[in-house]
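Participant: Pasting a predicted model and its sequence here:
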Amino acid sequence: MLTHHPAVDPQRFRSVLGHFPSGVAAITSLDTQGRPVGMAVSSFTSVSLDPPLVAFLPGKTSSTFPVIAERGTFCVNVLAAGQEAVCHALAVPGGDKFADLGWQPGPHGNPVLDGVVAWIGCTIETMHDAGDHRIVVGRVEDLATGTTAEPLLFFRGRYPHLAAA
């Protein structure tokens, strides 16, 4: 039996939504000095085929996103299974997040991380406020697949692997 809760507790909200598996992506760009910046997100989605648009949802408290927004371009790196360390490096605030990460310049010079499943180079099309997050829509300008590895998944606070078919 389903029950309705008029005031949703944030911890319960997070716990219940954690039952929805998602892929993990690294959003990368460059700062005004040309240094790489990045953040890990599990809130990435395709939006439109015509024109080709994607979206991700950074938190408003992110210190990395304003740098990406100022540049106006970004690269979505779809992380591969086994790249949990990349996710953790980009999720920690401060420091040189790219010290131990291999990458090559992609569209607009933004980092394409080594070993990713796919990458998507974008220009910011529009941004919308959405509670404590923003919805960032990017126009896809270039994209490619990378490794044939399985994607990195996030489910219930862990990184499970896909079951073999």
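Facilitator: That came through, no problem.
Participant: CA only for contacts and neighbour counts going forward, please
Facilitator: Noted.
Participant: Can you show me the helices along the protein?
Facilitator: Secondary structure of the chain (DSSP state H): helices located at 10-17, 65-71, 84-91.
Participant: now for the second one, which elements pack on it?
Facilitator: What it means is helix 65-71. Helix 65-71 is packed against strand 25-30, strand 36-41, with contacts defined by 3 or more CA pairs under 8 Å, 6 or more residues apart in numbering; DSSP states H and E.
Participant: Most tightly packed of these?
Facilitator: Mean neighbour counts were compared across the helices and strands packed on helix 65-71 using mean count of other CA atoms under 10 Å; the top stretch is strand 25-30, at a mean of 27.
Participant: Now do that strand against strand 36-41, angle only.
Facilitator: Direction vectors for strand 25-30 and strand 36-41, defined by axes from the mean of the first three to the mean of the last three CA atoms, to 10 degrees, enclose an angle of 160 degrees.
Participant: hold the first one in mind and look at this next one:
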Amino acid sequence: MPPDSSRAMAPQFDNAHFRRALSQFATGVTVITTRLEDGSFVGLTASSFNSLSLQPPLVLWSLSNAASSLPVFTDNSHYVINVLSAGQNALAEQFARRGIDRFAGVEYTLSRTGLPILKGVSAWFECHNRSRYPEGDHVIFVGEVEECEAYPQPGLVFHGGRLFDTDAGPI
């Protein structure tokens, strides 16, 4: 029987061990986009996306407290979650890089609120930034989905520290 306690026991592992264990859970890959006040776009790669509720339609994702874009996503009223499809590994890598124009050469259309929806994605969700919850070294964002679209096709998956096309295997 586990101890009866209102607090978690200290972990018996280091960060590297925890990361290795987490990497065994395959996730989809997304690019989350929004807009700055000056009209320029911000986007980042995230694999921490999940569905939360059907009524109301809610999704969640998380962002590191150390991310330079945290204030932008915290303060903006809307963002778009773009679910990458197989073959979009270059986009995942581009939006994960620092110090570059992440939108250079990227094809997109604009959502109803003027946010980038990337071309060729499997699905997208335009969300109202409903709530944020600081937890550990991340902030959990809950988005209320105002609009979405699906284009059924194989997805891009992250597993074991690598990207995989669900229809072609490891990249």
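Facilitator: That came in fine, so what should we check first? Note that the structure is a prediction, hence the values are computed from the model and not measured.
Participant: Run the chain-centre distance for stretch 158-171 of the second structure.
Facilitator: Taking CA atoms, centre = their mean, to the nearest Å, one finds the center of stretch 158-171 of the second structure at 17 Å from the center of the full chain.
Participant: Oh, that last question was meant for stretch 13-32 of the second structure, not what I typed.
Facilitator: With CA atoms, centre = their mean as the basis, stretch 13-32 of the second structure stands 13 Å off its chain's centre.
Participant: which residue packs closest to the counterpart of F49 of the second structure in the first structure, ignoring adjacent ones?
Facilitator: In the first structure, the residue paired with F49 of the second structure according to TM-score structural alignment is F44. Using CA to CA, 6 or more residues apart in numbering and skipping the chain neighbours, the partner closest in space to F44 of the first structure is F56 (4.3 Å).
Participant: And the equivalent of that neighbour over in the second structure, how close does it get to F13 of the second structure?
Facilitator: Residue correspondence, TM-score structural alignment: F56 of the first structure in this structure matches W61 in the second structure. Distance, W61 of the second structure to F13 of the second structure, by CA to CA, to the nearest Å: 25 Å.
Participant: Tell me which of these two has more neighbours.
Facilitator: With other CA atoms under 10 Å as the criterion, W61 of the second structure and F13 differ in neighbour count, and W61 comes out ahead with 21 against 8.
Participant: Return the distance of that one relative to A10 of the second structure.
Facilitator: In this structure, W61 of the second structure and A10 of the second structure are separated by 26 Å, where distance is defined by CA to CA.
Participant: Many thanks, we can stop here.
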